[in-house]
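In: Attaching a predicted model along with its sequence, questions to come.
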Amino acid sequence: MTEWTRVREERRIFEDEAVLALDKPVGVSVMGERHDTDLVTMARAAGEELFPAHRIDKVTSGVVLFARELRFHGDLTRQFNRRTVEKAYLALTRTRGVPETATIDLPLSVGRKNRVRIAANRADIVALPADAGHSAPDGGGMLWTVPAAKTFPHVRTYPSITRIARVWQGDQHTLLVARPVSGRRHQIRVHLAWIGHPIEGDPLFERAPVTRTFLHSWQLAYDAAWDGGRRRFTEAAPGADFWAALDPAEAAAAAAALAGFTAPAAF
């Protein structure tokens, strides 16, 4: 059995004539890895050609969608580009105090060493409660934003919005669902870190992390043009390693809260 055969069999969520949805393990890239292997290269070496409809970071686990033939690829990528695909991620932070719902509306830019950052100084980020007369885009109980006059004028900026909802809060940790409205590189990771709630184990913001990055691509919904345009929903339940930062009692409580989670209307 090849490595690809094992991954395909153990990690397959859904498959038909057009697409293959996998639950990507942590530590494996979707494609384009220079020195290590990646899923596309592994598949090609085993005689299967796959075309990624999108990417998730190497440190992120969870749902990733591939077209099995090139003729299906264009429509899928257009859906991601047009932001008609619904995406939901799970993030575990070693912080407390995240609002029940919130919107992070902070532009991104690329800084030194190709690092993604907010296109403003951290001190200029403001948190505005909705009940103070400041409405978050698409609702949301809190809005993190930066005044337009404080956005860096000397770099290219990328408008970026992430909606978050609190699922569970323990003694030290918080479990969040994050929905990226825009789909920028490292968006969720940078947005959460810059509002003071970095994802635990994230090497972008934690020196020499000793755990995995606790970010998981949880749900994906898209239109299957080859199946009469039906809306497809795909979910990858987080594995045991996703709860490893919590003690057993808290892990059970967080998993139970997730099982009973209903997205707020504003989310």
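Out: Arrived safely. Residues are numbered from 1 along each chain as shown.
In: make it CA atoms for all contacts and neighbour counts henceforth
Out: Fine.
In: who's in contact with the nearest residue to residue 209 once chain neighbours are set aside?
Out: Excluding the flanking residues, the one nearest residue 209 by C-alpha to C-alpha, 6 or more residues apart in numbering is residue 201, at 5.2 Å. Neighbouring residues of residue 201 by C-alpha atoms under 8 Å, 6 or more residues apart in numbering: 209, 210, 211, 212, 213, 214.
In: who's in contact with the residue sitting nearest the centre point of the chain?
Out: Nearest residue to the geometric centre of the chain (C-alpha atoms, centre = their mean): residue 89, 4.5 Å. Taking C-alpha under 8 Å, 6+ apart, we find residue 89 in contact with 177, 178, 179, 215, 216, 217, 218, 219.
In: do residue 225 as well
Out: Residue 225 sits in contact with residue 75, where contact means C-alpha under 8 Å, 6+ apart.
In: Please identify the buried residues of the strand or helix carrying residue 88?
Out: Using DSSP states H and E, residue 88 sits in strand 86-93. By 16 or more other C-alpha atoms under 10 Å, the buried positions in strand 86-93 come out as 87, 88, 89, 90, 91, 92, 93.
In: Among the residues you listed, which one lies nearest to residue 126?
Out: residue 93 (20.3 Å; C-alpha to C-alpha).
In: How many residues are close by the nearest residue in space to the closest one that is not next to it in sequence?
Out: Ranked by C-alpha to C-alpha, 6+ apart and with sequence neighbours excluded, the top spatial neighbour of residue 93 is residue 199, at 4.6 Å. Applying other C-alpha atoms under 10 Å, we find 29 residues neighbouring residue 199.
In: this is the other structure I want to compare:
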Amino acid sequence: MKITIPIPQAFPDLTVKEVLEDYFLIPRKIRHFLRTKKHVRVNGELINWQSPILAGDLLELTFDEEDYPEKSIPLGQADLVEELYQDEHLIIVNKPEGMKTHGNEPNEIALLNHVSSYVGQTCYVVHRLDMETSGAILFAKNPFILPILNRLLEDKVIYRDYLALCQGQLKMTDWTITDKIGRDRHDRRKRVVDNRKGQAALTEIRRLETTGKSSLVSCHLQTGRTHQIRVHLAHHGHAIIGDPLYSTISAPRLMLHAQKLSLTHPLTLEKISVEARSESFEREVKKTGFN
């Protein structure tokens, strides 16, 4: 696997060693192989690891099979993938509701398998969407970019915005929920608010429209706990309509949709922002009386 990276103008002032170790998060063993095999070049030339990387440089990294052993998974159906953005390192797609992000068993086919078929190589999960949730989701196209994207997710600079149709009238226009979330001891499928032992979770809610019985809201995630939006809203009496675990109001689907995903590409520094639509979500919203 060969990775070629044109260094953009606003790239941090770092040495070759710092770029590989601190910015690209390449493991020590693999950095050792890169060095001993002379698999790092800048502008086609071998370079001292303490040399600075400059804007306009072309950084070339060559990885052997032993560096990143090839991972093979069953391929799915490429025609089920709706691409929102793609380059040589990552792909963002529009996940349909009712499809798992990845399988729980080795031969189980899920969105990851369909995306890998679409791309023509094994891809890697960066973050999940619940099976019942639709919308924008990000995958890494190679094991080199995966830890870099994971760090962006941990640093909360991959921005995710959702639309939700929930029960009742929200009184506040803007609302921040900070309840901690833990496992439900009585039902392994569910999560609950547990402010004593749970994990920190922060959801920002904005009311868009409201009727007598329901509210359409925008939700911005600052953390990514399992079922976070679903649990936060349900705990405060505003369960998402159609939620099979937390709501008593049924609908043809869970009324939660990942509408927008934004990030700055860690290699090109390009600002990427995509929006996903869901006909089924929009249809059910209109049935409820919203515009």
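Out: Thanks, I have the structure now. In this text, all values refer to a predicted model and were calculated from it rather than measured experimentally.
In: so of the contacts of residue 89 of structure 1, which ones are in strands?
Out: With DSSP state E as the criterion, strands contain 177, 178, 179, 215, 216, 217, 218, 219 from among the contacts of residue 89 of structure 1.
In: Show me what the residue nearest to residue 93 of structure 1 aligns to in structure 2.
Out: Per TM-score structural alignment, the equivalent position to residue 199 of structure 1 in structure 2 is residue 240.
In: Equivalent analysis for residue 218 of structure 1, please.
Out: So, by TM-score structural alignment, residue 218 of structure 1 is matched to residue 259.
In: On the three-state scheme, residue 85 of structure 2 is what?
Out: Following DSSP: H, G, I helix; E, B strand; the rest coil, residue 85 of structure 2 is assigned to strand.
In: can you give me the strands in the stretch 1-150 of structure 1?
Out: 12-15, 19-24, 51-52, 61-67, 86-93, 101-105, 108-110, 116-118, 126-129, 142-145 (DSSP state E, counting those that start in this stretch).
In: Make JSON lines out of these and add distance to residue 205 of structure 1.
Out: JSON lines is the format used below for these (distance: least, C-alpha to C-alpha, whole Å):
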{"stretch": "strand 12-15", "distance to residue 205 of structure 1": "31"}
{"stretch": "strand 19-24", "distance to residue 205 of structure 1": "22"}
{"stretch": "strand 51-52", "distance to residue 205 of structure 1": "27"}
{"stretch": "strand 61-67", "distance to residue 205 of structure 1": "18"}
{"stretch": "strand 86-93", "distance to residue 205 of structure 1": "12"}
{"stretch": "strand 101-105", "distance to residue 205 of structure 1": "18"}
{"stretch": "strand 108-110", "distance to residue 205 of structure 1": "15"}
{"stretch": "strand 116-118", "distance to residue 205 of structure 1": "11"}
{"stretch": "strand 126-129", "distance to residue 205 of structure 1": "20"}
{"stretch": "strand 142-145", "distance to residue 205 of structure 1": "19"}
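In: follow-up on the earlier one: and the residue nearest to residue 93 of structure 1, what is it in contact with?
Out: Residues in contact with residue 199 of structure 1 (C-alpha under 8 Å, 6+ apart) are 91, 92, 93, 94, 189, 192, 193, 213, 214, 215.
In: go with 7 Å
Out: Contacts for residue 199 of structure 1 (C-alpha atoms under 7 Å, 6 or more residues apart in numbering) come out as 91, 92, 93, 189, 192, 193, 213, 214.
In: just residue 233 of structure 1 next, same as before
Out: Contacts of residue 233 of structure 1 by C-alpha under 7 Å, 6+ apart are 220, 221, 222.
In: And residue 236 of structure 1, by the same measure?
Out: Neighbours of residue 236 of structure 1 in contact, by C-alpha under 7 Å, 6+ apart: 23, 62, 63, 218, 219.
In: pretty sure the last one is touching residue 65, no?
Out: This means residue 219 of structure 1. No: counting by C-alpha atoms under 7 Å, residue 65 is not a contact partner of residue 219 of structure 1; they are 11.0 Å apart.
In: neighbour-wise, which of these two wins?
Out: Regarding residue 219 of structure 1 and residue 65, a neighbour count based on other C-alpha under 10 Å identifies residue 65 as having more, with 25 against 19.
In: if you skip the residues just before and after it, what's nearest to the residue mapped onto the more buried one from structure 2?
Out: Mapped onto structure 2 by TM-score structural alignment, residue 65 of structure 1 lines up with residue 138. Once flanking residues are discounted, residue 138 of structure 2 sits nearest to residue 92: 4.5 Å by C-alpha to C-alpha, 6+ apart.
In: Map the one you found across to structure 1 for me.
Out: In structure 1, the residue matched to residue 92 of structure 2 (TM-score structural alignment) is residue 21.
In: Count the residues that sit near its match.
Out: For residue 21 of structure 1, the neighbour count with other C-alpha under 10 Å is 24.
In: repeat for residue 254 of structure 1
Out: Neighbours around residue 254 of structure 1, by other C-alpha under 10 Å: 21.
In: what's the answer for the one 3 residues further on, then?
Out: The local packing count at residue 257 of structure 1 equals 15, with neighbours defined by other C-alpha under 10 Å.
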